[in-house]
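Student: Provided below are the primary sequence and the corresponding predicted coordinates.
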Amino acid sequence: MAQRLFVFGTLKRGFPLHEQGLSGATFLGRYRTRKRYPLLIAGPWFAPMMLNEPGTGCQIVGELYEVDDKTIGDLDRLESVGELGNFRLSIEVEPAEGGSPRLALAYMKARELAHPIHLDHLQVYEDRRFIPFDQRD
């Protein structure tokens, strides 16, 4: 079954995890969250994290994809869903240039995982310091 997935960080086109996670997915366009969320760069790997704290931060700009159940399962493992502080939630997103809202899945983290914080309250993720899994000590 096809589902919509909103991505805002390393899964976006041109970033380290895109080919691994979304190479076969259908790109639906640039979207933004309807609510504000904190988006920050945190942790020892300089990972982008959208925190599950609606109403704080910015409307996050990212990309919307149509994905199948297998892709969601693969991404759940990549995003550590099921481990403490790692979530996949349904949120409202809208086209970045304006338009009708849609529901989409998004990966979020709990604030407890965001240590240390390197940058916070971003609207668009453009940081290139993320350290991919295969380059970690």
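Tutor: In hand now; what should we look at?

Student: use CA for all of it now, contacts and neighbours both
Tutor: Will do.

Student: and the longest strand seen in the chain, which residues are buried?
Tutor: Longest among the strand segments of the chain by residue count, using DSSP state E, is strand 86-95. Residues of strand 86-95 classed as buried by neighbour count (16 or more other C-alpha atoms under 10 Å): Asn86, Phe87, Arg88, Ile91, Glu92, Val93, Glu94, Pro95.

Student: A further structure is provided below for comparison with the first:
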Amino acid sequence: MAENVFVFGTLKRGFPLHDEGLSGARFIGPYRTKKRYPMLIAGPRIAPMMFNEPGSGLHVSGELYALDERALAKLDSIESVGKPGNFRILVEVEPLAGGPGTLAHAYMKSRSLADPIHSGLLDRYEDRRFTL
């Protein structure tokens, strides 16, 4: 069964982790979060982080993909799900071009991982300073 995943950072096309995590996934299109979430660049790896604080922050833009459970498990590993401060939740997303929304998995971080902070709140990730 296919699962929808909303990616907003280094898993997007053209960014460092895309081929590793989403090479076999089906691209659905550009989407954004229906609710506002805080997203910023932070941590020692200069990574994009979104926090599970719906209603604060901005509508975050990204990409929606459909993938199988095996690929989702691989993404969980890439995103360190299961380690403190790293988790996956369901969020509502809607197409940037308009139309009905859907639920999708999204990767969130704990604020405890956001040290140091490298940006203010962002609605899209375009930063290229991320390090592996």
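Tutor: That came in fine, so what should we check first? Just so it is clear, the model here is predicted, and its values are computed rather than measured.

Student: coming back round to it: farthest pair within the buried residues of strand 86-95 of the first structure?
Tutor: With C-alpha to C-alpha as the measure, no two of the buried residues of strand 86-95 of the first structure lie farther apart than Asn86 and Pro95, at 25.7 Å.

Student: Once aligned, what mean separation remains between the lengthiest helix in the second structure and the first structure?
Tutor: Criterion DSSP state H: the longest helix present in the second structure is helix 69-78. Superposed on the first structure, helix 69-78 of the second structure shows a mean distance of 0.6 Å to its aligned residues (mean C-alpha distance after the TM-score superposition for the first structure).

Student: what packs against that helix?
Tutor: Secondary-structure packing of helix 69-78 of the second structure (3 or more C-alpha pairs under 8 Å, 6 or more residues apart in numbering; DSSP states H and E): helix 18-22.

Student: Mind doing that once more with 10 Å?
Tutor: With contacts taken as 3 or more C-alpha pairs under 10 Å, 6 or more residues apart in numbering; DSSP states H and E, helix 69-78 of the second structure sits against strand 3-7, helix 18-22, strand 86-95, strand 102-109.

Student: between those, which one is nearest to Thr131 of the second structure?
Tutor: Of all these, helix 18-22 comes closest under C-alpha to C-alpha, at 14.0 Å.

Student: Can you give me the neighbour number for Glu63 of the second structure?
Tutor: 21 (other C-alpha atoms under 10 Å).

Student: In the first structure, what residue corresponds to it?
Tutor: Correspondence of Glu63 of the second structure to the first structure, assessed by TM-score structural alignment: Glu63.

Student: Report the inter-axis angle for the host helix or strand of that match versus strand 86-95.
Tutor: Per DSSP states H and E, Glu63 of the first structure falls inside strand 61-67. Per axes from the mean of the first three to the mean of the last three C-alpha atoms, to 10 degrees, the angle that strand 61-67 of the first structure makes with strand 86-95 is 100 degrees.
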